[in-house]
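Q: I'd like to go over a predicted model; first the sequence, then the structure.
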Amino acid sequence: MNSQPLRIVHCLRSPIGGTIRHIHDLAKAQAAAGHEVGLVCDSSTGSAFDLSILDRLRPHLALGVTRFAMRRHLTVQDIIAAARLYGSVRALAPDVLHGHGAKGGAYVRLIGSLLRGRKRRPVRVYSPHGGSLHYDPNRCEGRIYHAIERLQNRFTDGLLFVADYEKAAYESKIGPLTVPSRVVYNGLLSEDFEPVAPHANAADFVYVGMLRQLKGTDLFIDAIYDLTLQTGRKISAIIAGEGPQREEFEARAAQLGLADCITFTGALPARRAFAMGRCVVVPSRAEAMPYVVLEAIGSGMPIVATRVGGIPEIFGVHADRLVDSGSSSRLASAMRAVMASPERARAQTAEVRQSIMSTFTAPRMGELVISFYHQLLGIPAVTSTEATSSLAQSASLLARSSKQGS
């Protein structure tokens, strides 16, 4: 436990995908370390699966969960909503306001700035998680959002990035860093390193994630079609996820004659979805530090992923195995290589898995984030043994799974 417990409030717009997984693990680690944690998020979004993650987190949140309607894009109504939220956040007397994503970051910096004149002065921390950094700086929408980010930068006390790529993108699109910053990788729990065995009737490939063009769901469908033509046989696939373009992608699969080849399951726990396929495919056009890639590698699943965002940082010296984004034909070629030699694909995953066990762990993530809060607050950090324990558990799991493999 840290010598000086903190009152921490996390804020994000939509409690979905990798961001809610990140906050779930981070908030639980902070609560376990003796800090009081709360969450503010949108009340109108989130699949049943995403909301189940939120429900599991609630018992660990001493400062509770505050939910209200947040629109995706910034509007004048956000100022009214922030004014209403201000009283609730003020009553929590936070030491740290941590915003996740563009909208969460906007609320944190506005409300945090209004609280600066009070006795308790919370530090305002912002984690982009991709967000506005995914916008093209040469397009009108990108120029607007990046200008807003630059304006808000002066009301920010610290920046936390989940990848070196994300930090570089911020410097390139928003401007030079003028406040303290740190890169803290997303981390896995010890159980995430347990091997997953595909079901006997598993599909050839599985996609797990949001159903959005940004995530390359359309490229995955087109790659399945390409493989069907190339091999002359039915290629089976699972698409596990929800998103605003689900109907569009279902129509695309039907149009290509793949309705009986591709099964849309809705959102599922990652490891459950992994077992439904023999290879995980991550065809994203843009990413920050995707949990699905970490989870797939941790589980030992063969994986085909694109060279975007922080994914090369996960693969490290093995990054040459990644696929250039935006092309279904290149994706199909990599997927066909896995079909031709599945054992080789599993062996390659095992190599990457061993390298991430000491770096991408949830206890390490939690400890580094708390020490950053302490830095901003001017509080000497207290080192815990939790991260060391996690590494020992991961090493034990690796040794056990290696024996199983032999």
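A: That came through fine.

Q: going forward, measure contacts and count neighbours with C-alpha atoms only.
A: Noted.

Q: which residues of the stretch 101-250 of the chain fall in strands?
A: Along the stretch 101-250 of the chain, counting by DSSP state E, counting those that start in this stretch, strands occupy 123-127, 158-161, 181-183, 205-208, 237-240.

Q: could the ones you listed be laid out in TSV, adding distance to Leu39?
A: Below are the strands of the stretch 101-250 of the chain laid out as TSV (distance: least, Cα to Cα, whole Å):
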stretch	distance to Leu39
strand 123-127	14
strand 158-161	18
strand 181-183	22
strand 205-208	26
strand 237-240	27
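
Q: closest one to Ser172 among those?
A: Closest approach to Ser172 among the strands of the stretch 101-250 of the chain (Cα to Cα): strand 158-161, 14.0 Å.

Q: contacts for that closest one?
A: If you take Cα atoms under 8 Å, 6 or more residues apart in numbering as the criterion, strand 158-161 is touched by 123-129, 167, 179-185, 369, 376.

Q: mean neighbour count and distance to Asp320 added to the strands of the stretch 101-250 of the chain, as a markdown table?
A: A markdown table is the format used below for the strands of the stretch 101-250 of the chain (neighbours: other Cα atoms under 10 Å; distance: least, Cα to Cα, whole Å):
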| stretch | mean neighbour count | distance to Asp320 |
| --- | --- | --- |
| strand 123-127 | 25 | 28 |
| strand 158-161 | 22 | 24 |
| strand 181-183 | 17 | 23 |
| strand 205-208 | 26 | 21 |
| strand 237-240 | 25 | 25 |
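
Q: these: which one's closest to Ser325?
A: So among those, strand 205-208 is nearest, using Cα to Cα, at 15.3 Å.

Q: what's the closest one packed up against?
A: strand 237-240, helix 270-274, strand 280-282 (3 or more Cα pairs under 8 Å, 6 or more residues apart in numbering; DSSP states H and E).

Q: after the shortest one, next one along is what?
A: Spelled out, it's strand 280-282. helix 291-298 (DSSP states H and E).

Q: what packs against that following helix?
A: By 3+ Cα pairs under 8 Å, 6+ apart, helix 291-298 packs against helix 17-32, helix 270-274, strand 280-282, strand 303-305, helix 342-356.

Q: try this one side by side with the last:
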Amino acid sequence: MRILHVFRTPVGGLFRHVMDLARGQSERGHDVGIICDATTGGARADAALASLEASLSLSVRRVAMGRLPGVGDLATIRTVARHVRHLRPDVVHGHGAKGGLFARLAASRKPGGPARVYTPHGGSFHYGPAHPAHHLYMAVERYLARRTDLFIFESGFVREEFHRYLGPSGQLEKVVHNGLTEAEFAPLSRPSPAFDLLFIGELRTLKGIDILLDAIALLRASGQPVPRLLIVGAGPDEAAFRAQIVKLGLSDTVTMRPPSPIRHVLPEARAMVVPSRAESLPYVILEAAAAGQPLIATRVGGIPEIFGPAASRLVAPADVPALAAAITQTLGDANRALADAEALRDYVHASFSVSLMVDGILLGYDEIRAR
């Protein structure tokens, strides 16, 4: 097959997903290409795409793609459409809200045109009915659903959200979980960690970092041991979190660092915390689980699907006392935390692999092309 992947920003879990998928499809003998934003990602994205491009027979094309809806989207759609006509792919696969928009509007609906595939990565569905943008985003998703041949959801949660707001699509739908490479299950060396807790990810209120800081402040106020927290990442709400740290008097126990590969920083902490208010199927949890890292996480999005039989250990989102209690329990019983982490590692190893992900998506392509 000739396969073209379209997405906006080359950062984060979505970028990781497309990179793994494109590489796996190319290794299976397919002709694969990528088109994504030229204005984001920085040097790390440039280097990652350059390393992948040599194995992609349909190459990598970068064009300007705006994050928010705007008139510039029209020019981007025309550019993507020209690229599609030039490459003549069998499949155009859009990822995320903006990638899905560009892919499905750029692909011809005429007989003989490419199969139009869409993978939501949670973005449009993170905004509930109370959010001003919700109805606009759902109207766009409803219109684009009529231009979609195959929906591939990365979690059962996102499919349920899709059905909740839009109803069944009437098209072929598949749930194919994200996966990890075998190398990511290699054990980590664990010297004496300098920190008790680690948060790694984008610094946004959606990620619940404010709840985590409040939980640590609650532990201090109640006279319990105050965990040392390392926050690794960058994002639009970084200044607000720094101000909160000062306001809560936590400057002596919280350290903030710029983004770093997760396996570089996991050994520095006894446990990792994912206090998110909303998620899809976060790679950060898969990667930490594969490394055997003790985890404290909230019961949101597809996280219960990752935890499987251990989902009862998850914490309600935005619940400061519950998160504080989970931190105390995890740090207070190191042997139990490590045993739970090893059991979760075994479950993730059996259920979430790149090979399973690539094969599942290719089977979806085959089925829709046969139709």
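A: Perfect, I can see it now. Source: prediction; values computed, not measured.

Q: work out the TM-score between the chains.
A: TM-score for the superposed chains, counting by TM-score structural alignment, normalised by the length of the second structure: 0.95, backed by 371 aligned residues with a Cα RMSD of 1.8 Å.

Q: could the helices and strands packed on strand 205-208 of the first structure go into CSV alongside distance to Ala93 of the first structure?
A: Shown next, in CSV, are those (distance: least, Cα to Cα, whole Å):
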stretch, distance to Ala93 of the first structure
strand 237-240, 40
helix 270-274, 36
strand 280-282, 41
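
Q: looking at the ones you listed, which is closest to Glu250 of the first structure?
A: strand 237-240 (9.9 Å).

Q: so the closest one corresponds to what in the second structure?
A: With TM-score structural alignment applied, strand 237-240 of the first structure matches the range 229-232 in the second structure.

Q: what about that stretch, how far off from the first structure?
A: For stretch 229-232 of the second structure, the mean deviation from the first structure after alignment is 1.3 Å (mean Cα distance after the TM-score superposition for the first structure).

Q: trace Ala387 of the first structure over to the second structure, please.
A: Using TM-score structural alignment, Ala387 of the first structure pairs with nothing in the second structure.

Q: does Ala387 of the first structure touch Leu368 like I think?
A: No - if you go by Cα atoms under 8 Å, Ala387 of the first structure and Leu368 don't touch, sitting 9.7 Å apart.

Q: joint contacts of these two?
A: With Cα under 8 Å, 6+ apart as the test, Ala387 of the first structure and Leu368 reach no residue in common.

Q: and Arg62 of the second structure, that's in a strand?
A: Yes - per DSSP: H, G, I helix; E, B strand; the rest coil, Arg62 of the second structure lies within a strand segment.

Q: so what's it up against?
A: Applying Cα under 8 Å, 6+ apart, the residues near Arg62 of the second structure are Ile35, Cys36, Asp37, Ala38.

Q: generate a ChimeraX selection restricted to the buried entries among those residues.
A: Here is the ChimeraX selection string for the buried members of these, based on 16 or more other Cα atoms under 10 Å:
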select :35,36,37,38
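
Q: would you convert the contacts of Arg62 of the second structure into a markdown table that also reports secondary structure?
A: Shown next, in a markdown table, are the contacts of Arg62 of the second structure (three-state DSSP):
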| residue | secondary structure |
| --- | --- |
| Ile35 | strand |
| Cys36 | strand |
| Asp37 | strand |
| Ala38 | coil |
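
Q: kindly indicate which of the contacts of Arg62 of the second structure lies nearest Pro132 of the second structure.
A: Asp37 (26.0 Å).

Q: aligned partner of the closest one in the first structure?
A: Using TM-score structural alignment, Asp37 of the second structure sits opposite Asp42 in the first structure.

Q: so who does that match touch?
A: Leu12, Arg13, Ser14, Pro15, Arg67, Phe68, Ala69, Met70.

Q: ok, the closest residue to Leu203 of the second structure other than its chain neighbours - contacts?
A: Using Cα to Cα, 6 or more residues apart in numbering and skipping the chain neighbours, the partner closest in space to Leu203 of the second structure is Gly235 (4.2 Å). Going by Cα under 8 Å, 6+ apart, Gly235 of the second structure touches Glu202, Leu203, Arg204.

Q: same for the longest helix anywhere in the first structure, what does it pack against?
A: Across the first structure, the helix with the greatest residue count (assigned by DSSP state H) is helix 386-405. Applying 3+ Cα pairs under 8 Å, 6+ apart, one finds that helix 386-405 of the first structure contacts helix 362-377.

Q: what's the matching range in the second structure for the helix it packs on?
A: Under TM-score structural alignment, the match for helix 362-377 of the first structure is residues 354-369.

Q: please apply the same query to stretch 321-329 of the first structure.
A: The aligned range for stretch 321-329 of the first structure is 313-321, by TM-score structural alignment.

Q: relative to the whole chain's centre, how far out is the matching stretch?
A: 20 Å (Cα atoms, centre = their mean, to the nearest Å).

Q: please point out which of the contacts of Arg62 of the second structure the first structure shares.
A: Retained in the first structure by both residues aligned by TM-score structural alignment, their matches' Cα atoms under 8 Å are the following of the contacts of Arg62 of the second structure: Ile35, Cys36, Asp37, Ala38.

Q: hang on, isn't Ile314 of the first structure packed against Glu295?
A: No - Ile314 of the first structure lies out of contact with Glu295 (Cα under 8 Å); the separation is 11.2 Å.

Q: stretch 265-283 of the second structure corresponds to what range in the first structure?
A: Counting by TM-score structural alignment, stretch 265-283 of the second structure corresponds to 273-291 in the first structure.

Q: quick one: which of the strands of the stretch 101-250 of the first structure is nearest Glu248 of the first structure?
A: That would be strand 237-240 among those, by Cα to Cα, at 13.3 Å.
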